[in-house]
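1. Got a predicted model here, sequence first, then my questions.
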Amino acid sequence: MDDVSRPSAFRFLKLTIGYDGTAFAGWQEQPGLRTVQNELASAWRRITGETPRLTASGRTDAGVHALGQVVSLCTSSERPEGELARGLNAVLPEDIVVLAIDPAVQGFHATHDALSKTYRYQIHDSRTPPLFDRRYVWHVRQPLDIERMGRAGGGLIGRHDFVSFQTAGSQRTSTVRTILAVEVTRLASRVDITVTGDGFLYNMVRAIAGTLVEVGRGARDPEWVAEALSARDRAAAGPNAPALGLVLVSVRYAQGSDE
């Protein structure tokens, strides 16, 4: 989304936002579709009169949620950060919330300056369907063995070519990424797969989740995940998990990216 001509005096801001992705066609502006970027830009225009250039840490897909999406922009508005946050929350739809607005260093870029991101994939493993969180979890109708899933996830840690876990449709100069941590935890019928990495390919976390579920339900051995990674073939890994269970939890930046 293009901005108006840059004013002579401007400052960079770092917005941290959360959203329920259920009713959105993803983050990125798309003509005729409801997106997070469109709604946030519209709200910014209402309270400042500016047409902003909004850059997110990553373009979440349709149905994907966020607890800590980071957005950068520059503005000529002199309104304090807290006042801007309150103004945005007053006019935004109820499925987007501005959690914080902080001053950022000149040139701060939410995508390029990110050091790592943490995603969580949420599963309800029970014969009984979920009720209150049904829009935020993948319902798997059998108990999952999280110990096996955790062992399998360990085979993904490190710097590897993750082409086996990338869905076609996004052009990348490299499919090599570094996974820093994979953790599988349970609370009652809720299983969470938490993945932290320096970057992710298109649908990569959903492919990891779908693959680990194959291990958790006993269809595959834990060692299969490392074999699928080495195959460098999308057909060698498991299916993509549905979008509704995926949440962007947080994005980490170098100290000094905001002030």
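-> Received it, and whenever you're ready, just let me know what you need. Residues are numbered from 1 along each chain as shown.

2. can we go C-alpha only for contacts and neighbour counts from here?
-> OK.

3. Shouldn't residue 164 be within a helix?
-> Yes: under DSSP: H, G, I helix; E, B strand; the rest coil, residue 164 sits within a helix.

4. List the residues that contact it.
-> 228, 229, 231, 232, 233, 234, 235, 236, 237 (Cα atoms under 8 Å, 6 or more residues apart in numbering).

5. Just the buried ones among these, please.
-> 228, 229, 231, 232, 234, 236, 237 (16 or more other Cα atoms under 10 Å).

6. ok, these vs residue 208, which is closest?
-> Residue 208 lies nearest to residue 237 out of those, by Cα to Cα, at 8.3 Å.

7. Distance of the nearest residue to that closest one once chain neighbours are set aside relative to residue 172?
-> Spatial nearest neighbour of residue 237, chain neighbours left out: residue 228 (5.1 Å); criterion: Cα to Cα, 6 or more residues apart in numbering. Distance, residue 228 to residue 172, by Cα to Cα, to the nearest Å: 20 Å.

8. Second structure follows, compare the two:
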Amino acid sequence: MRIALGLSYLGQAYQGWQSQPSGQTVQDRLESALAAFACTPIATLCAGRTDAGVHGLMQVVHFDTEVERSPQSWVRGTNRFLPPDIAVQWARVVPAAFHARASALARRYRYVLLESPVRPSLEAGRVGWVFRPLGGEAMRAASAHLIGEHDFSSFRAAECQAASPVKHLTRIEIRQSGAYWRFDFEANAFLHHMIRNLMGSLLRVGQGLEPPDWMREVLAARSRDAAAPTFSPDGLYFLGPVYAREWGLPEHVAAYDWV
């Protein structure tokens, strides 16, 4: 049978999602826990790989297995073998046609940012940080240039393996609550470091170092040299993929209410 899992994790202690020889990745820890619970090796495929230091609220994976367990057993049993900063949130039996990555209609990220003259302490590693005041209207005006289908080469990491730099960015929402800003991004897919590179440029506009229309020039340049430096991974959260409702997968986890 094919099983889908929803997974949450803090990325600070890990070298990203994808398995590496060091074994210090989220995928390595998950597959080790699954194997311990199921008493057989299990290989997973995820909805979207995250970089080192990036967090996941609802990463979705699928795997095929002959081991029969109830969905709740997959949750509790796997969590027994996971470290405290990784937890399976839900499990579902899905049709063989379901694919965690290929079935996703869109992917969503949130960046949480602290604007303060003093660096983070309690939330260190969980939020980005700027010490200069930010202009919300300027950043929203700049983000409007990014909506739609574009060549995002200016915001693409050199090591990106995507077949095409053309992506369809459908939503950017920017809102402030006290000293904290939240930037929500939704697109059909994202390039390597794309959001962290977008954040660097949005914050350059927000701090008054560039006008909002500068973002249009950066996008049109199709050159990484035209954009601002890559911003910190600390405040970046993968909210998860969007699937058609007929798959019957959860659309919300408790951590959404926190972040």
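-> Ah, there it is. Note that this is a predicted model, so its numbers are computed, not measured.

9. so where in structure 1 does stretch 80-89 of structure 2 end up aligned?
-> Aligning stretch 80-89 of structure 2 against structure 1 (TM-score structural alignment) gives residues 90-99.

10. Next, the buried residues of that stretch.
-> 92, 96, 97, 98, 99.

11. Stretch 9-23 of structure 2 too?
-> So for stretch 9-23 of structure 2, counting by 16+ other Cα under 10 Å, buried means 9, 10, 11, 12, 14, 15, 16, 17, 18, 19.

12. Save those as CSV, and put in secondary structure and distance to residue 126 of structure 2 too.
-> Shown next, in CSV, are the buried residues of stretch 9-23 of structure 2 (DSSP: H, G, I helix; E, B strand; the rest coil; distance: Cα to Cα, whole Å):
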residue, secondary structure, distance to residue 126 of structure 2
9, strand, 11
10, coil, 8
11, coil, 9
12, coil, 8
14, coil, 14
15, coil, 16
16, coil, 15
17, coil, 17
18, coil, 20
19, coil, 23
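
13. Redo these as CSV? Include distance to residue 26 of structure 2.
-> Converted to CSV, the buried residues of stretch 9-23 of structure 2 look like this (distance: Cα to Cα, whole Å):
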residue, distance to residue 26 of structure 2
9, 8
10, 9
11, 8
12, 11
14, 6
15, 8
16, 7
17, 5
18, 7
19, 7
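
14. Closest to residue 156 of structure 2 out of those residues?
-> residue 16 (17.5 Å).

15. Let me know whether residue 110 of structure 1 touches residue 69 as I believe.
-> No: at 9.3 Å, residue 110 of structure 1 does not count as touching residue 69 under the criterion of Cα atoms under 8 Å.

16. So residue 225 of structure 2: helix, strand or coil?
-> helix.

17. Contact partners for it?
-> Applying Cα under 8 Å, 6+ apart, the residues near residue 225 of structure 2 are residue 154.

18. which residues does residue 124 of structure 2 contact?
-> residue 234.

19. That one -> structure 1?
-> By TM-score structural alignment, residue 124 of structure 2 lines up with residue 134.

20. ranges for the helices of the stretch 1-150 of structure 1?
-> Under the criterion DSSP state H, counting those that start in this stretch, the stretch 1-150 of structure 1 contains helices at 36-48, 81-91, 146-154.

21. Tell me which of those helices sits most buried.
-> helix 146-154 (a mean of 21; mean count of other Cα atoms under 10 Å).

22. Check which helices and strands the helix or strand just after that one is in contact with.
-> The element immediately downstream of helix 146-154 of structure 1 (helix or strand, assigned by DSSP states H and E) is strand 158-161. Helices and strands touching strand 158-161 of structure 1, by 3 or more Cα pairs under 8 Å, 6 or more residues apart in numbering; DSSP states H and E, are strand 176-187.

23. Where does the strand it packs on end up in structure 2?
-> Going by TM-score structural alignment, strand 176-187 of structure 1 sits over residues 166-177 in structure 2.

24. what about the matching stretch, how far off from structure 1?
-> Its aligned residues in structure 1 lie a mean 0.5 Å from stretch 166-177 of structure 2 after superposition (mean Cα distance after the TM-score superposition for structure 1).

25. What are the contacting residues of that stretch?
-> 136, 139-140, 143-144, 146-153, 181-190.

26. next one: stretch 29-36 of structure 1
-> Identification of contacts with stretch 29-36 of structure 1 by Cα under 8 Å, 6+ apart yields 1, 19, 23, 24, 25, 26, 27, 28, 37, 38, 96.

27. if I pick the aligned partner of the second one in structure 2, what's in contact with it?
-> Under the alignment (TM-score structural alignment), residue 19 of structure 1 pairs with residue 9 of structure 2. Neighbouring residues of residue 9 of structure 2 by Cα under 8 Å, 6+ apart: 26, 55, 56, 57, 85, 86, 87.

28. Look up how far residue 180 of structure 2 lies from residue 9 of structure 2.
-> 21 Å.

29. what's the answer for residue 5 of structure 2, then?
-> 31 Å.

30. higher neighbour count, those two?
-> Applying other Cα atoms under 10 Å to residue 5 of structure 2 and residue 180 shows that residue 5 carries more neighbours, namely 26 against 15.

31. Find the nearest non-adjacent residue to residue 180 of structure 2, please.
-> residue 114 (4.7 Å).

32. Could you check how many residues crowd around the counterpart of the one you found in structure 1?
-> Mapped onto structure 1 by TM-score structural alignment, residue 114 of structure 2 lines up with residue 124. Counted with other Cα under 10 Å, residues neighbouring residue 124 of structure 1 total 27.

33. got the contact list for residue 124 of structure 1?
-> 130, 137, 138, 139, 140, 189, 190, 191.

34. how about JSON lines for those residues, with distance to residue 242 of structure 1 added?
-> Formatted as JSON lines, these follow (distance: Cα to Cα, whole Å):
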{"residue": "130", "distance to residue 242 of structure 1": "15"}
{"residue": "137", "distance to residue 242 of structure 1": "9"}
{"residue": "138", "distance to residue 242 of structure 1": "7"}
{"residue": "139", "distance to residue 242 of structure 1": "10"}
{"residue": "140", "distance to residue 242 of structure 1": "11"}
{"residue": "189", "distance to residue 242 of structure 1": "18"}
{"residue": "190", "distance to residue 242 of structure 1": "16"}
{"residue": "191", "distance to residue 242 of structure 1": "15"}
